[in-house]
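J.: Fold the following.
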Amino acid sequence: MENALVIGASGGIGRAVAAQLERLGVAVTRLSRSVDGFDLTDEHAVAAGLQALDVKFDLILVATGALEIGGSGPEKSVRALSARAMLDQFALNAVGPALVLRESARLLPRDRRAVFAALSARVGSIGDNRLGGWMSYRSAKAALNQIVRTGAIELARTHKQAICVSLHPGTVATAFTEKYLGRYPAAPPDEAASNLLRVIAKLTPAHSGGFYDWAGKEVPW
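T.: Below you'll find the model as predicted:
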């Protein structure tokens, strides 16, 4: 791998992935809202930021997302549902990565292996949902998985060696999750980054369109 693009590189996982890639000698382009003004909820900012790049990337990783937006956290039940909060979740967790995917065909090489990966979440699995709650976040991540699946099909028509996947990083100890760690063990960002890069390194075009966890196991839709 020579070049990688990490979207959300100022966050816990994105920063750790970028740092590990750089230690491996990979040239990393980092983009984030807080550092570069790269706001996934702004279609024009996404288009302008990516169209300004003139590099072919062996890896594009969308490491963005939020459980809580504008003070609205995951709902405990459908009774707590807010249209505004749900739209915010979709804008960041589904539409934003879709906008990056829209520009990716130009940024991924056609003559060699390349990976587009977006961080999803196991709670976005419809088949694995047995607890309810968190409707907005779950639905947005489920939508992301469909976006990735559809993108994989279309990308394969022009990029025969490309791989387009959703990845569940596991529970990671970051500012993203600090309010919600209670009952679950959490990996530090460096460990999560190592796990993700290990999975990415083993992916083949046969995996494209799939949803995999931090250990490389397929997650049900």
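J.: going forward, measure contacts between C-alpha atoms and count neighbours the same way
T.: Will do.
J.: Quick check: most distant residue from the centroid of this protein.
T.: In the chain, the residue that sits farthest from the middle, by CA atoms, centre = their mean, is Arg79; the gap is 28.4 Å.
J.: Might you report the residue contacts of Asp54?
T.: Leu107 (CA atoms under 8 Å, 6 or more residues apart in numbering).
J.: On the C-terminal side of the biggest helix by length in the chain, identify the next helix or strand.
T.: Counting by DSSP state H, the longest helix found in the chain is helix 135-156. Using DSSP states H and E, the helix or strand that follows helix 135-156 towards the C-terminus is strand 162-168.
J.: Next, the structure of the following sequence, for comparison with the previous one:
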Amino acid sequence: MDTALIIGASGGIGSALSQALAVRGVAVTGLSRSGDRLDVTDEDSVRAALARLDGPYDLILVATGALEIGGARPEKALRQVTAQAMTDQFALNCIGPSLVLKHAVRLLPRDRRCVFAALSARVGSIGDNGFGGWYSYRTAKAALNQMIHTGAIELSRSHREAICVALHPGTVATAFTEKYLGRHRSVTPQEAAQNLLAVIDDLAPAESGQFFDWQGRRVPW
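T.: Now for the predicted structure:
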């Protein structure tokens, strides 16, 4: 891997990934809301930001997302679900990465292995949902997983060695999760970055369109 593009490079996991890749000698391009005014929920913003890049990139990773948006906490009951909270979750956690995928295809090489990855979450798994709750966040991540799976099918027709996957980073100790760590074992962003890169390193084109956790284990849809 020689080149990488990290979307959400100023966040906890995004910055750790950028640093870990740079240590490997990878030429890293990072984009973020704070540094580049990139709004992944605005297609004009995504289009303009990616149009300025030439590529190709061996890795494009979307590390954007949020668990709380506009002060709306994850719902514990159906009565707490609101249209606004669901709309906000879909915009950031599904539509955003989907727009990046749409406009990033031209930045992926056609003649060699490359990876497009988006950070998802195990709670977006329908098959692994035994606790309920967190309606808006779960549903937005489930929709993201479907976008990645479907996008991988189309991408394989033009980029035969491309790998398009959703990745669950585990519980990472960042501002994103600080209110919800509880008794869950967490890792630092630096450890999460190393885990994710190890998974990415081992992926093969035949595994494109799948959902993997930080240990490289396939997560059920």
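J.: What is the burial count for the residue lying closest to Glu75 of the second structure once chain neighbours are set aside?
T.: Among residues not flanking Glu75 of the second structure along the chain, Trp134 sits closest, at 4.7 Å (CA to CA, 6 or more residues apart in numbering). For Trp134 of the second structure, the tally of surrounding residues (other CA atoms under 10 Å) stands at 19.
J.: matching residues in the second structure for the helix or strand encompassing Leu99 of the first structure?
T.: According to DSSP H and E, Leu99 of the first structure maps onto helix 96-107. Mapping helix 96-107 of the first structure onto the second structure (TM-score structural alignment) gives residues 96-107.
J.: cool, stretch 10-27 of the first structure as well?
T.: Under the criterion TM-score structural alignment, stretch 10-27 of the first structure matches residues 10-27.
J.: List the contacts of the matching stretch.
T.: So stretch 10-27 of the second structure is contacted by 1-4, 6-9, 28, 30-35, 63-64, 174-175, 189-190, 192-194, 197 (CA under 8 Å, 6+ apart).
J.: which one is Thr204 of the first structure nearest to, not counting chain neighbours?
T.: Nearest one to Thr204 of the first structure, counting by CA to CA, 6+ apart, is Ile163 at 6.7 Å.
J.: got a list of what that neighbour touches?
T.: Ile163 of the first structure neighbours (CA under 8 Å, 6+ apart): 113-116, 152, 203-209.
J.: Closest one of the residues you listed to Ala91 of the first structure?
T.: Set against Ala91 of the first structure, the nearest of those by CA to CA is Phe116 (19.3 Å).
J.: Buried ones in the helix or strand that contains the closest one, by neighbour count?
T.: Using DSSP H and E, Phe116 of the first structure sits in strand 114-119. For strand 114-119 of the first structure, a neighbour-count test (16 or more other CA atoms under 10 Å) marks 114-119 as buried.
J.: So what's the gap between that strand and the chain middle?
T.: Per CA atoms, centre = their mean, to the nearest Å, the displacement of strand 114-119 of the first structure from the mean C-alpha position of its chain is 7 Å.
J.: now for it, which elements pack on it?
T.: Using 3 or more CA pairs under 8 Å, 6 or more residues apart in numbering; DSSP states H and E, the elements in contact with strand 114-119 of the first structure are strand 59-62, helix 96-107, strand 162-168.
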